[in-house]
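Student: Sequence and predicted structure, then a few things I'm wondering about:
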Amino acid sequence: MPQAPTVPAPVACRIVRQLALEMTALASDRPLWRRDGRRSTCHVRQIAMYVCHVVLRLSLSDIGAAFGRDRTTVSHACNVVEDRRDDASFDAFVSAIERAVLSVFGPAGIGSHE
């Protein structure tokens, strides 16, 4: 049985990051001010790393390489996002990104090689 073509991890991570960025911009009720730019960029990257790990099942090392970060940074990002999911509105937002990523990549993810 032929396997579906897989998307390289760096490409998948760029797609997820762009999706998270676009959805953050859509959900924002105010324009991003200059002083908020760095914080917003960091939050978007953390959400994208989390979704790459949880939904696409990519390893922390692969995600770190794709984002130019260390695997421990990816682990920290996943923990931060997981902790923030106690907030219902943030949880709903991350769930929406997860559903969007699932619709793009399918339910199997790209990191599962079974």
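Tutor: Thanks, I have it. From a predicted model like this one, the values you see are computed outputs, not experimental measurements. Numbers count the residues shown, from 1 in each chain.

Student: drop to CA atoms for contacts and neighbour counts, all remaining ones
Tutor: Noted.

Student: starting at the chain centroid, how far to the helix or strand containing Ala65?
Tutor: Per DSSP states H and E, Ala65 falls inside helix 60-67. With CA atoms, centre = their mean, to the nearest Å as the basis, helix 60-67 stands 11 Å off its chain's centre.

Student: Put this next to the previous one:
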Amino acid sequence: MASRRWDAGTGEGDVRTRRNTGAQGGAGPRGPRPRLLAMQAVASVTGVPAAAMQSRRLLNREVRRARSLAWYLSHTEYGWPLYRVGAAFDRDRTTVAKACREVEDMRDDPALDGLLDRVGRGLAEITGQAEAA
């Protein structure tokens, strides 16, 4: 039975050489804090401060909803898997998954659906991921 061996010290096959290549976690904006961009975009349309969305405390319904919208947009617009969204926002992936399912259910409301479409297009334009028309 053949075994795979990592070439120690050469960099070939070394996990450190593959880190931050975008191979894991899907494509998405690179940079220091793209999550802040999603939070600021949601904050501008909901009126909920981004600092409140970052809080670990259980807050009122509006803050929780805004936080969920930021997670949802990070997942859908950046193409991040749920574990990456959770890591970026310091939450468990299952918490993020539940919030994304709830936002998806809320999209039945035409007003919220339009809002998410507009904010999503804005994020795509800012991050350079807008589709060519």
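Tutor: On my side now, so go ahead. If you're wondering where the values come from, they're calculated on a predicted model, not measured in any experiment.

Student: Could you pull out the buried residues of the helix holding Ala65 of structure 1?
Tutor: 60-67 (16 or more other CA atoms under 10 Å).

Student: For it, enumerate the helices and strands it packs against.
Tutor: Using 3 or more CA pairs under 8 Å, 6 or more residues apart in numbering; DSSP states H and E as the contact test, the elements touching helix 60-67 of structure 1 are helix 9-27, helix 37-54, helix 71-84.

Student: Deepest-packed of those, please.
Tutor: Most buried of the helices and strands packed on helix 60-67 of structure 1 by mean neighbour count (mean count of other CA atoms under 10 Å) is helix 37-54; its value is a mean of 20.

Student: what residues does it touch?
Tutor: With contacts defined as CA atoms under 8 Å, 6 or more residues apart in numbering, helix 37-54 of structure 1 is touched by 12-13, 16-17, 20-21, 24, 32, 58-60, 63, 74, 77-78, 80-81, 94, 97-98, 101.

Student: related to what we said a few turns ago, residues in structure 2 aligned with the helix holding Ala65 of structure 1?
Tutor: Under TM-score structural alignment, helix 60-67 of structure 1 corresponds to residues 82-89 of structure 2.

Student: How about stretch 15-22 of structure 1?
Tutor: By TM-score structural alignment, stretch 15-22 of structure 1 lines up with residues 37-44 in structure 2.

Student: How is Ala108 of structure 1 assigned, secondary-structure-wise?
Tutor: coil (DSSP: H, G, I helix; E, B strand; the rest coil).

Student: For Leu58 of structure 1, see how far away the most centrally placed residue in structure 1 is.
Tutor: Closest residue to the average C-alpha location of structure 1: Ala48 at 1.8 Å, with CA atoms, centre = their mean. Distance of Ala48 of structure 1 to Leu58 of structure 1, given as CA to CA, to the nearest Å: 12 Å.
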